[in-house]
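# Quick check, what structure comes out for this input:
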Amino acid sequence: MKVLKFGGTSVANAKNIALVKNIVANSKATKNIVVVSALGGVTDLLLNTATLASAQDNTYKNSLKEIEERHLNTIKELIPVLQQSKVLSKVKSELNTLETLLEGAYLIGEITPKLSDKIVSYGELLSSYIISEYFIAEKLNCSYKDSREVIKTNSNFGKAIVDFKVTNTNCKEFFTAVPEQIIVMAGFIASSISGDSTTLGRGGSDYTAAIIASAIDAELLEIWTDVSGMYTANPRIVKQAMPIPHISYEEAMELSHFGAKVLYPPTIQPVLAKGISIVIKNTFDAENEGTLITKNKNEQGKTVRGISHVEHIALLSLEGPGMVGIPGISKRFFEVLSQANISVVLITQASSEHSICVGVSDTDALKAVEIVNEAFEYEISLGKIKPVIAEQDLAIIALVGDNMKRHQGLSGKMFSTLGKNNVNIRAIAQGASERNISAVIVKDDVKKALNTLHEEFFEDNTKQLNLFVMGVGNVGTKFLNQIQQQRKFLKENLKLNIRVIGISNSRTMVFDEDGISLKSWDEKLKGGEKADKQKFFENIQKLNYRNSIFVDNTASAAVSETYASYLKNSISVVTCNKIACSSEYNNYKHLKDLARQYNAPFLFETNVGAGLPIIDTLKNLIASGDKILKIQAVLSGSLNFLFNNFNDQSTFHDIVKQAQEQGYTEPDPKIDLSGIDVMRKILILARESGNKIDIEEIANKPFLPEESLATTNNEDFFASLIKHEAGFQKMYKEANDTGSKLKYVAQYENGKASVGLQHIPKGHDFYNLEGSDNIVLFYTERYPNQPMIIKGAGAGADVTASGIFADIIRIGNF
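So this is what the prediction gives:
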């Protein structure tokens, strides 16, 4: 014999009930007991109707009419016309009785638990009868049995306790004698010894099925729902969640306790002692194997089997010096909660005995605070115990697995993973069985926490990075193109799954929670909402994704001022914008400190040398114990391009214009030609070497005329270059006459930094520097005479974009 239970979604309408019939008809068991829930949504509708009636609200009649239409329409869709009369007559009769009960509640203006049970029982009574008649009409060997005749309980209305002795006897006698192959019964409902309708509480239909399966020693209990078994996490929150093919009773109970909605813990208890297997299957994908739940399922190599959570939790903390060494405090605490019928979901106690922390439902929080403070009023008045307060809007997340106790470091791995993503843990609990590690977190962090842990424990070490990109000019566009090109490679070879969630330019911004298509991002951005830096940040904060990275491809001072907000929220920052790191030293240090404090990488490799690994190399030298003695560098790709191409056959104006058009200079070329850009770069290198220095301390020897430096727009600037062409030609001639080349050089040594145009003779490392290349010479204690040299392309959208990309990959590998 086999018991099959079908939930509300499985019997929500005629189409779904037809699927149920096919599943039952194809069962190979000698006898099938089919337990069904009310039509989807009808139980809630009945409760709401009863509430309206007891409040003497006439609109309860509209709800009643909706209930009637749902059932009558289902009959007309399922049962052939010639066989409808009998079924319609029976159902209408039951609905008339229901109407009478509701009228009674309306007249007296209240509803008792006993009356509520009677009213709500009509959902399962009607659905089970209709389904049985449909099976019979479809020529199945089927009969109907009223569950109230076999399942007996006490009179605790709303959540009745089963009398197993009587119930087991009733079940054995009936199911042994009944001749039909299929017996349809209502879930959730039972009756007291005196014959009153009772209900079995939350998960009651599953419980009904388990009670019957246990009583008749069924070979299997099948629970049919709208998902293909139990998953490694809630698939509605974690898109990458996977079905669990096989799991133990204990693991299933733990996962169910912490929010796995496909199963309710009491369901398992009646079949647990009998060793009866349970299978969770999908009514809408009947061929899927689902999840098999058996005794002692210990797969080798499997540690964490699932990650679950329960929301709407409040924490109560009883603490104070008067608790230490005093027997009976815990007993009084839990006793007062028990007497108020408040269920404790989680318990944790400090070894010092100074505090006890418990998790309860949010709905019970205020009541719990009141009764506990009342119970300990004397101790509170003496200052021995602090008044209890409730911390609400929390949730519990839990790692579950039978084999967790055999593996070291799981809790450390769990908490480290959460910490890296700024998920603050409010309380921790781990049972002696080590089958469950639970943590209380803020409710808003649930999605991020579940996805982060699932990625860590189930996704073959694939790490998802969520990017929010501001600035899609030359560099930003190249950057997005590079991500699109390399996405598959990164996923397959580096186990990095990169998604762009938000994009903004100076006019519009756009977000897509599932990732923006990089094939059509520009079109989507055109139709985006108005750009707003603050709102951009708030959207990232609200989404609260794990491994979030803010990418700044702008040259905006206003954007650089937002970095601290991102870092404080454990959102990494990657930027080619040099303003923040070359701002006042205290601001630079503050950002670096925030990055460490909130475990949010702050990377700016492209601030110096575009895609060249200059800053990364410098960091490695310092980290390995080396000390920087001197830095000499050509750090402006644009200036190097200018002086490599400028000669007596060209004009300085034309070369600057060419550099701007090819993307070698900033949008405002004066930033490069004034030396400010190079000053920022040598400043950043000096600071990354461990020195405290500000930009005002750097000596700058400008080569531009004062008139050019004083211009306020590009048009006037370029006009001034034409005007002073003779001076530029003179600079070139002086260098050329001595066999030297003009190079704009930055230097740092003995706490002093300078930038300026120099004549570089033949044989110098800078002499043959071509195109827009950069070069840096690091003289260190390990490289005192022959410096470490880094040389290569130091300007251009492609290499800058690749430098940003490299920083993102570094974060992915942290």
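
# Could you use CA atoms for every contact and neighbour count after this?
Will do.

# In the strand or helix carrying residue 348, which residues are buried?
Using DSSP states H and E, residue 348 falls within strand 344-349. By neighbour count with 16 or more other C-alpha atoms under 10 Å, strand 344-349 contains the buried residues 345, 346, 347, 348, 349.

# Just give me the closest of those residues to residue 402.
In terms of C-alpha to C-alpha, no member of the buried residues of strand 344-349 lies closer to residue 402 than residue 346, at 19.2 Å.

# related to what we said a few turns ago, TSV for the buried residues of strand 344-349, including distance to residue 479?
Below are these laid out as TSV (distance: C-alpha to C-alpha, whole Å):
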residue	distance to residue 479
345	48
346	47
347	49
348	48
349	51
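
# farthest pair in those residues?
Of all pairs in those, the most separated under C-alpha to C-alpha is 345 and 349 at 13.9 Å.

# about what we covered before: what's the strand holding residue 348 packed up against?
Of the remaining helices and strands, those touching strand 344-349 by 3 or more C-alpha pairs under 8 Å, 6 or more residues apart in numbering; DSSP states H and E are strand 355-361, strand 425-430.

# Burial check on residue 164, number of neighbours?
By other C-alpha atoms under 10 Å, the residues close to residue 164 number 15.

# Please give the structure of this sequence too, so both can be compared:
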Amino acid sequence: MSIQESSQGRQVHKFGGSSLADPACYRRVAGLIEQQAGLHPLVVVSAAGKTTNRLLELMELVASGDHAAADALAALQGYQQGLIDGLLDGERRQRLSSQLMTDLQQIGRLLESRLDSYQRHYVLAHGEVWSARLLAALLEERGNQAAWLDAREFLLAEEAALARVDVAVSGQRLTEQLSRLGQQTVVITGFIAADAQGRTLLLGRNGSDYSATLIGALAGAEATTIWSDVAGVYSADPRQVKAARLLERLSLAEANELARLGAPVLHSRTLQPLLASSQRLSLRCSYDPEGGATHILRKQALVKGARIVTSVEQVALIELKILPQVPYAEAVGEIEALLARHQLSPLTAHQQADRKLLRLAYTLETVSGAFALLQDSQLEGGFTALSQREGYSLVGLVGAGVCDNAEQCHRFYRLLADQPLEFVQTGRDGLSLVALIREVTLEPLLLALHESLFDQVHKVGLVLFGKGNIGSQWLGLFARDKARLEAAHPLQFTLYGVFDSRGGVLSEEGLDPARLLEQFEPQAYDWPTLQQQLEQHPFDHLVVLDLTASTELSRRYPEFAQLGAHLITANKFAGAAEAEFYQKVKQSFADHQLYWGYNATVGAGLPVQSSIQMLQQSGEKVQGISGIFSGTLSWLFQQYDGTVPFSTLVERAWQRGLTEPDPREDLSGQDVRRKLLILAREAGFELEPEHISLKGLVPPGLKAVKPEQFMERLGELDDILLDELEEAQSQGKVLRYVARLERNGSARVGLEALDPHHVFANLRPCDNIFAIETDCYRLAPLIIQGPGAGREVTAAAVQADLWQVCLAL
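Okay, the predicted model is just below:
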């Protein structure tokens, strides 16, 4: 059995040094592992607190002959022993204390001689070893099955500027180790690996994060969570910009660009293993687990433009000149390839072909390696005049399509006008816009950029399909309610398009809903052209409203999700379609983190679906649903007592506009069945349309005739309905057209004889009623009653869904 098969459902959780700073932090982490981590998780840890820095300081003091080295070693021992004493008792405390003392004695002996790079790595690796050993012991003490694993036992790497891991061999070794350890929580050291000779290698800055996603890929884990002292990626550094907002979703491309630009919250190596695996990545705060998270998505970013203001202080600039006889573009390409092979690509590169100059920006941590590599390559590289200067800062905007957002680019350049600007460079694929400036205090600039770019009103484009009764009513409601919506949310609404069966109109400047109600001159359109226009919309968000009864339009719902559009619908066909298509629609909107609102499909403005959702969120399981779901059939059977023929009542309802233009749409019971199916699925029942037994009121001989013929032959309904009525009256009951979903999942729609005092028997004309049963609402079901049809209440339900979209934006 492969590790992917044995680890199905397994998760990786990585905890950084700040999450393990003291005994309280360790206990918090242990609690998170028990609550959040699922079945036999893999836990990757960094060195606790500032342990790595303490070890570095210790080596430097010893190398310089400073007598303070003894005090530094004692302080390190005191810190680690304090963690052990604060967390463990008895035999475990004694065992870990003894192991710590042995380690420190060995470090002390090593420090007596000059250390090579591998020995330095070996000393630094102890921080992760101590964290893993202690956390595993704490989990055991709390009653969990846990073990710790040194990553050097399976991670095989080759030394380079950044150690290169042999994925194939490492994956096989990890499989063997996890098979040996069995079904328990495994705490693994981050940051470290070993070469073929068993010598310790370090994985570089943020190496433990990289260890986590790499181990997730090797183990076939379904998800990796990186826990730190921040909840994830913000629109700016929250330490510098107090108004920075947590980004709940970030595309992998945007995250990779942010990491490439040196953002401390992410490192580009951390993201590399995601490309070779199916794991999900989330960033969360161990101090505030419920305070939100950033989820890194493989989907294309939906919002076009800058999402993050990023910066790097203390940047160095390498400059070189291509030799006159060497083709400029070819030489630059070879230099970039050389740097990439050694994992030394710059933060940004600025080309000046007319002067044959190339300028490369680096952090101080990586510039020396890049400069040395270029220095060794001058002769064959075709360049000269290599120089390095410090004293720069980098400021950038990150977001898909930021370079194409003229308004944001203009604001960026305008705010940089007074800065000591060196150059501005666009990132590849248009994911970033970067400026290199001579070193200044960045905070005022970052505050101004963030306020200018993100404290702006978001623009929402609305596209309406269906300008019939409900659509026209909604247009009037929107015209009256637009100002209130915009005042309640930081949004600006534009009626972008309106369409009916004849065609439509589309305008980026916006359409006047009041004018459309008086004068609508639609133009013919074809779907591919319209789809392209909608895809290129100029708004921050797009919302489609389907107020038609079109099956064809409902089949395009997954395409709306692909366009990045939220959807609000009064159209029942998708919600009541075959389960495969219904699930496809739900999954499409979920995958793109979009809202699909369909509260207007059942009960018009009554809070039926929302009540079911609230019951489920409170832990209740819906056991049954029943009621009268058709306003037309409600009116008919409230009136029908045998004194007036049923056909006469149908004709009266038709003349009053209480039925569809073809009354068979109501009398067939199909609409009621669709509503019951929508509610059943909302409640978690997996039903197909054919699973609901349907007994309609249209005789077989009248199903296929033309509408006018049906109206002429309405009298053929009378004998059938009179027989049903007389049978009910003989039992002292009344007839009602009822939908029922039973506790066992069986469902039916049809006529029922009810006691005259039954709650379904005494409704106001055209009212709907819904009875929802749960364990708590079994003897006395939750009753929702009121107008279940009508253009006013249905348009209001659509508007309520629009309000929910606003809350989600």
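
# quick one on the thing from earlier: equivalent range in the second structure for the strand holding residue 348 of the first structure?
Alignment of strand 344-349 of the first structure against the second structure: residues 346-351, by TM-score structural alignment.

# what does stretch 686-703 of the first structure give?
Using TM-score structural alignment, stretch 686-703 of the first structure finds no match anywhere in the second structure.

# Can you give me the neighbour number for residue 462 of the first structure?
For residue 462 of the first structure, using other C-alpha under 10 Å, the count is 19.

# Test my guess that it contacts residue 498.
No. With contact defined as C-alpha atoms under 8 Å, residue 462 of the first structure does not count as touching residue 498 (10.2 Å).

# any idea how far residue 716 of the second structure lies from residue 647 of the second structure?
Distance of residue 716 of the second structure to residue 647 of the second structure, given as C-alpha to C-alpha, to the nearest Å: 8 Å.

# More neighbours: the two, which one.
Shown here are residue 716 of the second structure and residue 647; by other C-alpha under 10 Å, residue 647 has more neighbours (19 against 16).

# that's a strand at that one, yeah?
No. According to DSSP: H, G, I helix; E, B strand; the rest coil, residue 647 of the second structure belongs to no strand; its state is helix.

# still on that earlier bit, quick one, which of the helices and strands packed on strand 344-349 of the first structure is packed in tightest?
Comparing these by mean neighbour count (mean count of other C-alpha atoms under 10 Å), strand 355-361 ranks first with a mean of 21.

# In whichever helix or strand comes after that one, which residues are buried?
Using DSSP H and E, the helix or strand that follows strand 355-361 of the first structure towards the C-terminus is helix 365-375. For helix 365-375 of the first structure, a neighbour-count test (16+ other C-alpha under 10 Å) marks 365, 368, 369, 371, 372, 373 as buried.

# Can you provide the mean distance from helix 365-375 of the first structure to its aligned counterpart in the second structure?
Comparison of helix 365-375 of the first structure with the second structure after fitting gives an average deviation of 8.3 Å (mean C-alpha distance after the TM-score superposition for the first structure).

# how far does that helix sit from the chain's center?
Relative to its chain's centre, helix 365-375 of the first structure lies at 34 Å (C-alpha atoms, centre = their mean, to the nearest Å).

# what does that helix rub up against?
314, 316, 332-333, 336-337, 342, 380, 387-390, 392 (C-alpha atoms under 8 Å, 6 or more residues apart in numbering).

# Against residue 86 of the second structure, how distant is residue 567 of the second structure?
From residue 567 of the second structure to residue 86 of the second structure the distance is 54 Å (C-alpha to C-alpha).

# brain fart, residue 368 of the second structure
From residue 368 of the second structure to residue 86 of the second structure the distance is 42 Å (C-alpha to C-alpha).

# Same check on residue 535 of the second structure?
58 Å.

# go on, residue 350 of the second structure?
Separation of residue 350 of the second structure from residue 86 of the second structure (C-alpha to C-alpha): 53 Å.

# which secondary structure elements does the strand or helix carrying residue 591 of the first structure contact?
Assessed by DSSP H and E, residue 591 of the first structure sits inside helix 585-597. Counting contacts by 3+ C-alpha pairs under 8 Å, 6+ apart, helix 585-597 of the first structure packs against helix 563-568, strand 602-603.

# What residues of the first one count as buried?
By neighbour count on 16+ other C-alpha under 10 Å, the buried set for helix 563-568 of the first structure is 563, 564, 565, 566, 567, 568.

# List of residues touching that helix?
With C-alpha under 8 Å, 6+ apart as the test, helix 563-568 of the first structure has contacts from 537, 550, 572, 573, 591, 594, 595, 598, 600, 602.

# ok, back up a step: save the helices and strands packed on helix 585-597 of the first structure as JSON lines, and put in distance to residue 218 of the first structure too.
Putting these into JSON lines (distance: least, C-alpha to C-alpha, whole Å) gives the following:
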{"stretch": "helix 563-568", "distance to residue 218 of the first structure": "57"}
{"stretch": "strand 602-603", "distance to residue 218 of the first structure": "60"}
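
# From residue 48 of the first structure, how far off is residue 22 of the first structure?
In terms of C-alpha to C-alpha, residue 22 of the first structure sits 33 Å off from residue 48 of the first structure.

# brain fart, residue 7 of the first structure
Distance from residue 7 of the first structure to residue 48 of the first structure, by C-alpha to C-alpha: 20 Å.

# I'm done for today, thanks for sticking with me.
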